[in-house]
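Visitor: have a look at this fold, sequence not included:
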């Protein structure tokens, strides 16, 4: 009887200490960079209800990462046997995708944790699952906070953790946060379509559209206008035939180069075909309206919504430039997506693999760093391995870009870029406007910026995006050709985008846009004028398809060759250099167009015939020209004194400068986080070692800081031997330059140690407010009512049960049970202590980082807090 009682007690304890609890006693892996920046500045409304159900996706790491990187470089190297030898999606899965065994292993683990597996496959690279917030918090050791009163907006407070046995297979988890959105990048001027037909015979306006567009010079413009207005002698907007004339596509069309294969268009709205049929009929294009293949990547259609406008711009104008190519439309459904419909649509186009060109006319805002560098980054890498060329709009909000305001994308008030377009394998497309001139061929252009237009009806029309990424380091192909900012710069190229100068005709659906400013010319179709970098990206997608036909095969990412050929001579490469205009917008000082590359229009627009011919005849890519898509914190080092070697991205936390005429310095960063999927290192200290035979002078150190908005200032202290020197510049949005005066003198063979400290840009009132969190930090447990994920409460309850079991047993048996209890205590304490920097979610409390062993003093407003390491990720370091 007593034996039965003891066994029953042990059975109770065994049931309480579930396999999940025991798994937490093992080593865990933290998925870094998953906390969205917006969670730092948006108000919180407590923790998400424990019973609420969420849909999540686990994304798998590519296998054989080294082989994958080598192949990606070889495919871009004309001297390699692997040059342009692309893989099919099936071949990619076999060589680099997750295996069925690994997929099943993770799926079974999720089921054992109480989740419901709902989809995914090795070919898709992810597994879908559902579960309650309580289960998610318990399994992944993180809390989910509300960022709207009704709980429809939420985000994880800390990076998730999972057992190393499974963590080694996983690159990211999506669905823990939905603080992101997408924005269609088509611009419609504030004027009726009739103005685009100003001097036409309004008794038959449609017939006059087939006449060529002629621009008429004006007298001297008002001083308020940066460049002359464009007016039209007759029609004021662009048709496909005008586009062929201005950008010299005619010779290719005559030679039968009109496109081949298919172009993938991604979107989030269904569409009616009547406008497409009307567009093709009006402008003499092959009618493909009934032959556009529609792929529902999320299983169901979202129906027609306001983004049908964007869909029709993309479908009509990509077809205009490459009328011989088929169109596949990949349609995402936001109501059934954990990643947003646009990311799902891109992933669908890549997994499908049928089209050699993918056009994306959306900007993403919000999200975490790993969302761009890892989740989307792995999708884009697969596209490159398959030879798919991806064109993405740079944005319509100038240098201000788009930011997430808690509900949607809105124009920023500081410099931002479309980070979706920042991936080095993606070609970012900016926009231009036409200058005045009488045309029978190309006219001069300027950067698209209609925001300062003095004509009231045109004001606020938008401006081309452009700037520097905060997530991606500078790819090798941009070295020496773009600003020395240690970041991926965009755009790469441009096309006409102004909706006013001259704007392009697009047939729309009157049931969506109404008929007030839409000239109805046939049933179910009306004529409007549009612009935006979506127009430019769709046109470039058409050009990329012409490259595919002319080359006889897919061409993959075109960036490496574009930069090498344009850098050697824009005109010879087929580029029109844009040297006028800027992308200042919404009070944000942006960038100015200039000779050569700039962060407004990239290398410029093109003579299509010359560009396609030169691109196909003179491949110039090299094995080192295409850098892998890595996050900014991948470290590089250059010297600004006697020798300046070329910075080389590296996948490890330690970077050595490429030797120039003299070997210079080695930069080593200390702290945890090295080797993470995003190649980042937690803030703290780093060293610079002089490897030369003479004393080197260090005038300044530039540190690229991720998530800089958390901080109001930085201090960098340099120590050489027993001498210390401090520099405290104001924090900037991106690069923080620490200038030492007098300059640091680093003797041969010696090492300088640098320690970074910060002041966090939060007030004491904010830090005392329940629910306040900042990224890369863990929670100091408080008296809050949040759930503790470290198992200590489970331990106490388990010991209480054990104590009840001990009552009434013999002394010898109590001794044996007590010994077993001690063993359980060790296991439970181990479970409570594992996981490194994350101490389990709490509803209230302050935060502390334990990411690195170095200590630093961080001031939160006026409240000093001592933390283990600065909660900041150091980016590219330049000395």
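Guide: Structure's in. What do you need? These figures come from a predicted structure and were not determined experimentally.
Visitor: all contacts plus neighbour counts: C-alpha atoms, from now on.
Guide: Noted.
Visitor: may I see the buried residues of the host helix or strand of residue 6?
Guide: Secondary-structure assignment from DSSP states H and E places residue 6 in helix 2-16. Within helix 2-16, the residues scored as buried using 16 or more other Cα atoms under 10 Å are 6, 9-10, 13.
Visitor: ok, residues contacting stretch 346-360?
Guide: Residues outside stretch 346-360 that contact it (Cα atoms under 8 Å, 6 or more residues apart in numbering): 88-89, 123-124, 261-267, 297, 314, 328, 330, 379-380, 382-383, 386-393, 534, 537-538, 541, 544-545, 548, 554-556.
Visitor: mind doing that once more with 6 Å?
Guide: For stretch 346-360, contacts defined as Cα atoms under 6 Å, 6 or more residues apart in numbering pick out 89, 262-266, 297, 383, 388-392, 541, 554.
Visitor: what does stretch 214-222 give?
Guide: By Cα under 6 Å, 6+ apart, stretch 214-222 touches 228, 231-233, 436-439.
Visitor: ok so, going back, now do the helix holding residue 6: distance to the chain's middle.
Guide: 52 Å (Cα atoms, centre = their mean, to the nearest Å).
Visitor: go on, stretch 600-608?
Guide: 23 Å.
Visitor: which other residues reach it?
Guide: 247-249, 430, 466, 491-495, 574-578, 593, 597.
Visitor: tell me which entries of those residues lie within strands.
Guide: The members of these that map onto strands under DSSP state E are 430, 493-495, 575-576.
Visitor: tabulate those residues (TSV), appending neighbour count and distance to residue 470.
Guide: Below are those laid out as TSV (neighbours: other Cα atoms under 10 Å; distance: Cα to Cα, whole Å):
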residue	neighbour count	distance to residue 470
430	38	18
493	29	20
494	32	22
495	27	25
575	22	28
576	21	29
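Visitor: use this one as the comparison:
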């Protein structure tokens, strides 16, 4: 729960360039040994980090804190930050020429990140203030601020954009799976219900005069309710004097028609056991006249009876048992998930999830055959041996199982942060995401508060520009402010950023077939939903509703008071909305629950901590089906709102519900409310409609080439760019011989002319960049023929063919040239074990090279070919060439331990024998099937990694001659305990 390159610099204005050119002068003027400045000082840059009120609070922290602080500082200029914001908005807006023109992390850093000069100035300013910079990652620098005794200053630099960490920040965790922690009882004596129930029924015991009251605030209780969906009735007991009596238990719940099921009755937190709720659901449609009956046992031991006239239940839905991921896919996900979903990043604190529990979770569904591939990333010093509290353990397990069920076979990057992280793990996680290209979807099930909004906005703009979609669970504490969270009515810091896809919670019912034990076998029809948790809690006494929702019992949601309504939400929100409305959408968070495994036991998972990772898994399926797994979808919120307007049938809105402050206002598809957002998304239908929702307005480049090209005659290839502002063209041509021709620096000229030297296939590549930040690369193959005798291809084979031989043996190489003439000639070069490359056969018709009495070592054989006419004309540059390597008594040996401890650095070593200038690569297959490897072509013969799980690690070691493509290998295994 809440708990492209440098061409983009053209987006900066002339005024921004002026600021950049003057920054070094300004820095020299304000950098003094003690970098403390008063709020409002004329030297303070006009950035969010130096707003007067923020600076005042920062001074208080610096001058009073007895401990050191770890802070995150966004380093950049206002102009580049604003350009990044504009670009992030452009790539998110359907119909924009830049729509989904995402950048790589390297391209984003070059275009919008801090320049080396900015980093130097900011670092110097922080150092002068007494701060110690511990690292810079992308746009974010991390620094340690000493305690107040060291008299740290406030660094002043025009290149410090925002700071997070001087003010307290915190995390909101979900409750442990074992149940709610007991709270101090609050008396209801004298407390009035601030909204009368819609329906009540009382029954008075004639002997003692105690009255049992069964009531509901659901207005549909007067008419009809859909079958299958849970609804709540509430029970109180009063003595003849009107005092509310504590209840010990409620039992023998039943109905006249025997068609209504019930969940465990429970006391409302904060009510001193005087107010109980009974969740009910009709198994199928029930006509009017059905009556609920129940027995109420008081804490005194006395038993009373209560009854309640039930409404009519309509529809074909039924109450469902807990569902696995594949069953949920038939309701809201992709019914036939792709074989290779997109990669998902997850966030966890302290405790990594159990992979064995994931296996048990998948085993309960025979149709799910693909287990997730999980790579644990231990950040900020976290390790596999570190464990957090029980809620963290459950949280990491829920996230992993929800994604694994929604997207079978998904690859997961699970980021584990330490339990007691000096830095803000949210900022660290967002920074890590912006520096990697593996995962384009990230789900967060914790809530955070205290971060600087400018820092979060900047990082989210960077992630949006890179195509990353960030989801956050909207929270399980309802719309109440719990006191530990200073956000407006419980909203976390991150979900108040417009590019974050916040996910609320739903209860779900659907037509289904059940087995003899009442378990769901198959979903047979469309679902109906209601808001998870509170059932018109606005009618309950305030202190009870607050305690109920703060104890993880209702989907959070509401309006931001710091972020205005974004343009894409205008017309969707009420006209009185004070700011951004959240959540954006919703998914399963309550009944019937996600059927999972926790600590070896089957466990029903509840909360928006289920809703967010389920949605992340479905997005992984969607991106794979759309073919955008490597680029991502970025900020999906504007497109979802557009879908609600253009094709509302994609959404299923809640029929009713409340989170304690807001209620579902309309159940019509395509409507929005601050409890469930747009409701449940049918991701399969969304995928089918995607092209219509997201019209292809992308810029495009086409290439035109001549109908026929001849060797030694000039040829021209032209490019045409559409939808691009001030396009600039850069051309490369790859010759069949492997040589590249570069057409020069990017320019407005849209064609390239060159003279093909030989017949064959030429790869022509053009890279087009524009002022609006778009970069497109296109390739075309040009086939060149010849009017004169010329070689246009070459193959080199050997006898024996496997290129491994023993000392003293003989090996024959044979070259075969494709020639438009009839007289191919060949030349051979040989580099033997001693590293000397020399000609062993000059140009001649003989196509064979025989190597006899071979000595141990590696031999690099190079063959070149020309037609006799080319040789006579001395056209040496037209020669085709190819190489092979021959290994003679060559091998590679592994120098690795037999066993190693988990969580410690493990170094693999190898030794190459009889290989010239050896290069190495180490490939490791972990016990869970994940493969990791060292870089290719390493000159060093060792590589280290940290094994994160026990079991057998299978290792393949490759070594090759430094001039060759072919390698030899050996394998070994290491047991990690």
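Guide: Yep, it's here. Since this is a predicted model, take the numbers as computed values, not measurements.
Visitor: where does the TM-score land?
Guide: Superposed pair, TM-score by TM-score structural alignment, normalised by the length of the first structure: 0.53. Supporting alignment: 522 aligned residues with a Cα RMSD of 4.3 Å.
Visitor: in which helix or strand would I find the closest residue to residue 957 of the second structure other than its chain neighbours?
Guide: Nearest residue to residue 957 of the second structure, sequence neighbours excluded (Cα to Cα, 6 or more residues apart in numbering): residue 922, at 4.8 Å. Using DSSP H and E, residue 922 of the second structure sits in strand 919-925.
Visitor: if we can go back for a sec, determine which two of the contacts of stretch 346-360 of the first structure are furthest apart.
Guide: Longest distance between any two of the contacts of stretch 346-360 of the first structure is 23.2 Å, between 297 and 554; criterion Cα to Cα.
Visitor: which positions in the second structure sit opposite stretch 666-682 of the first structure in the alignment?
Guide: Under TM-score structural alignment, there is no match for stretch 666-682 of the first structure anywhere in the second structure.
Visitor: related to what we said a few turns ago, the residue nearest to residue 957 of the second structure matches what in the first structure?
Guide: Checking with TM-score structural alignment, residue 922 of the second structure has no match.
Visitor: correct me, but residue 922 of the second structure touches residue 955?
Guide: No - counting by Cα atoms under 6 Å, residue 922 of the second structure stays clear of residue 955, with 7.1 Å between them.
Visitor: about what we covered before: of the contacts of stretch 346-360 of the first structure, select the buried ones using a ChimeraX command.
Guide: Per 16+ other Cα under 10 Å, the buried members of the contacts of stretch 346-360 of the first structure correspond to this ChimeraX selection:
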select :89,262,263,264,265,266,297,383,388,389,390,391,392,541,554
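Visitor: scan the second structure for its longest helix.
Guide: Using DSSP state H to define each element, the second structure has its longest helix at helix 608-626.
Visitor: superposed on the first structure, what's the mean shift for it?
Guide: In the superposition with the first structure, the average deviation recorded for helix 608-626 of the second structure is 1.4 Å (mean Cα distance after the TM-score superposition for the first structure).
Visitor: other SSEs contacting that helix?
Guide: Using 3 or more Cα pairs under 6 Å, 6 or more residues apart in numbering; DSSP states H and E, the elements in contact with helix 608-626 of the second structure are helix 390-406, strand 469-473, strand 501-509.
Visitor: mind checking which of the contacts of stretch 214-222 of the first structure are in helices?
Guide: Going by DSSP H, the helices hold none of the contacts of stretch 214-222 of the first structure.
Visitor: tabulate these (TSV), appending distance to residue 281 of the first structure and neighbour count.
Guide: Shown next, in TSV, are the contacts of stretch 214-222 of the first structure (distance: Cα to Cα, whole Å; neighbours: other Cα atoms under 10 Å):
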residue	distance to residue 281 of the first structure	neighbour count
228	34	17
231	27	21
232	24	24
233	24	16
436	29	22
437	29	19
438	28	15
439	25	17
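Visitor: restricted to strands, list those.
Guide: Counting by DSSP E, those contribute 231-232 to strands.
Visitor: using TSV, lay out the contacts of stretch 214-222 of the first structure together with distance to residue 339 of the first structure.
Guide: Shown next, in TSV, are those (distance: Cα to Cα, whole Å):
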residue	distance to residue 339 of the first structure
228	44
231	44
232	44
233	47
436	44
437	46
438	48
439	46
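Visitor: count of neighbours near the equivalent of residue 315 of the first structure over in the second structure?
Guide: Aligned by TM-score structural alignment, residue 315 of the first structure pairs with residue 400 of the second structure. Applying other Cα atoms under 10 Å, we find 29 residues neighbouring residue 400 of the second structure.
Visitor: ok, now residue 150 of the second structure?
Guide: 13.
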